[in-house]
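> Requesting a structural model of the entry that follows:
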Amino acid sequence: MRLIVGISGGSCAIYGVGLLKVLKELNIETHLVVSTMGEYVLEHECGYKLEDVRKLASYSYDNKDLGAAIASGSFKTDGMVIVPCSMKTLAAVANGYSESLLTRAADVCIKEGRKLILVPRETPLSPIHLENMLKLSRIGVKIMPASPAFYNNPKSISDLVAFMVGRILDQLDIEHSLFIRWGEQNG
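Predicted coordinates for the structure are as follows:
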């Protein structure tokens, strides 16, 4: 399996790092691209330098490198996850504005009919945000707001991250045991 992971400037960069860690443990090939604000949020929220996060991926690209493999539809992937996905990135993807490698790779997934999952983290949502999400959802893009569950009684931030990463993996049909599923609590 070959996946693209994008990290943009929305809060919750910890989900992107968590996803990369799990995909590495599962020996899944990853292609990472991080926006300028994504790099800032990684350091500000998580204390990670971009170089450290790049080590979690199989391959990593500069967001300005529009000649990278992931910018082409002929480079086959199984899909892409942008986690977190800023409203700027979401708007660019929704409107086909491919001015960076991150948004071009998402555009390629849409045009090639590949899985694309966006994990936005914003509140409250404006009508513009909602319209962009609806536009993307109608063409098959999965919109997964960074909304962890509490039915499994999380004890730590790691538990919250594991739940969200697990739900992303579910959308990619990747088996995992990151959290207890609803109905499995007592049995």
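> make it CA atoms for all contacts and neighbour counts henceforth
OK.
> And the residue nearest to Met133 when sequence neighbours are not counted, how far from Asn95?
In this structure, Met133 finds its nearest non-sequential neighbour in Ile143, 6.9 Å apart by CA to CA, 6 or more residues apart in numbering. When distance is defined by CA to CA, to the nearest Å, Ile143 is 15 Å away from Asn95.
> returning to what we had before: for the residue nearest to Met133, give me its contacts.
Applying CA atoms under 8 Å, 6 or more residues apart in numbering to Ile143 gives the contacts 117-120, 133, 136-137.
> what do you get for Ile117?
Counting by CA under 8 Å, 6+ apart, Ile117 has contacts 80-82, 141-144, 168.
> So it lies in a helix, does it not?
No. Counting by DSSP: H, G, I helix; E, B strand; the rest coil, Ile117 is not part of a helix but strand.
> this one next, for a side-by-side:
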Amino acid sequence: MAGPQRITLAMTGASGAQYGLRLLDCLVQEEREVHFLISKAAQLVIATETDVTLPGKPQAMQAFLSEYTGAAPGQIRVFGQEDWLAPPASGSSAPNAMVVVPCSTGSLSAIAGGACNNLIERAADVALKERRQLILVPREAPYSSIHLENMLKLSNLGVIILPASPGFYHQPQSLDDLVDFVVARILNLLDIPQDMLPRWGEHHRSSCEE
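Modelled structure (predicted):
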């Protein structure tokens, strides 16, 4: 199986809840274990932007998301923001990759500053100190100089900054196609198979072979 077996997926309060939910679904379908973290602001955004209303308690949320995605028992584990005994809080047991999608500029700033005021920030700090893959998907427009400086600082530390900026060369026909473009890019970076978006040149090559 290519790519990491266990992944920390965090959702924060930027617009773009569809990206995080779609990525969760794809990770489940690829049989990955997901440690799911979510901020209170993200729960509000999800309720505003989608028809999904998540339960407030981690255990109830875990049951809901497992049913929502068709996950196997124990495949999705939800941890509260103050659960300091959760695996993502320690380098000895944290997953090998972490994705924050969507990533608010507040979370971006906290991660860049090394803050550990909640489990999302601590998990990102662990990923940084352990030199593990960390992908941040900010969704903001326009970016201020502060945002850009934080992105540059994190990029210089090895963090992958993947703005939620879908392309159009795949000729999207729906909103779902635009969401899938960004999610496919995340999966490519994680080295997890996906068939939502051909890699650049693949369509041209197959057309020439016909």
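> The residue nearest to Met133 of structure 1 maps to what in structure 2?
Matched to structure 2 by TM-score structural alignment, Ile143 of structure 1 sits across from Ile161.
> That match and Trp84 of structure 2, how far apart?
26 Å.
> Ala184 of structure 2 too?
31 Å.
> what about the two, which has more around it?
Shown here are Ala184 of structure 2 and Trp84; by other CA atoms under 10 Å, Ala184 has more neighbours (22 against 15).
> tell me the SS of the residue in structure 1 that the more buried one lines up against?
Under the alignment (TM-score structural alignment), Ala184 of structure 2 maps onto Gly166 of structure 1. What three-state DSSP gives for Gly166 of structure 1 is helix.
> can I assume Gly166 of structure 1 is in contact with Ile180?
No. Counting by CA atoms under 8 Å, Gly166 of structure 1 stays clear of Ile180, with 10.0 Å between them.
> Tell me who's in contact with Ser15 of structure 2.
45, 49, 102, 104, 139-140.
> Actually, Ala17 of structure 2.
With CA under 8 Å, 6+ apart, Ala17 of structure 2 has these contacts: 11, 42, 45-46, 49-50, 101-102.
> do that again at 6 Å, thanks
Counting by CA atoms under 6 Å, 6 or more residues apart in numbering, Ala17 of structure 2 touches Ile46.
> Trace it over to structure 1, please.
In structure 1, the residue matched to Ala17 of structure 2 (TM-score structural alignment) is Ala13.
> To which residue of structure 1 is Val78 of structure 2 aligned?
Per TM-score structural alignment, Val78 of structure 2 is aligned with Ser60.
> Count the neighbours of the aligned residue in structure 2 for Asn153 of structure 1 for me.
Matched by TM-score structural alignment, Asn153 of structure 1 corresponds to Gln171 in structure 2. Counted with other CA under 10 Å, the neighbours of Gln171 of structure 2 add up to 9.
> Which of the three states applies to Gln171 of structure 2?
Classified using three-state DSSP, Gln171 of structure 2 is coil.
> and it, how far is that from Asp177 of structure 2?
For Gln171 of structure 2, the distance to Asp177 of structure 2 equals 9 Å [CA to CA].
> Same question for Gln59 of structure 2.
Taking CA to CA, one finds Gln59 of structure 2 at 32 Å from Asp177 of structure 2.
> which one of the two has more residues nearby?
Asp177 (17 against 13).
> if I pick that one, what's in contact with it?
No contacts exist for Asp177 of structure 2 under CA under 6 Å, 6+ apart.
> Translate His176 of structure 1 into the numbering of structure 2.
In structure 2, His176 of structure 1 lands on Gln194 (TM-score structural alignment).
> which SSE is its match in?
Remark: Gln194 of structure 2 resides in no helix or strand, with elements defined by DSSP states H and E.
> Same check on the one 4 residues further on?
Take DSSP H and E as the rule and Pro198 of structure 2 turns out to sit in neither a helix nor a strand.
> Next up, the contacts around it.
Listed by CA under 6 Å, 6+ apart, the contact set of Pro198 of structure 2 is empty.
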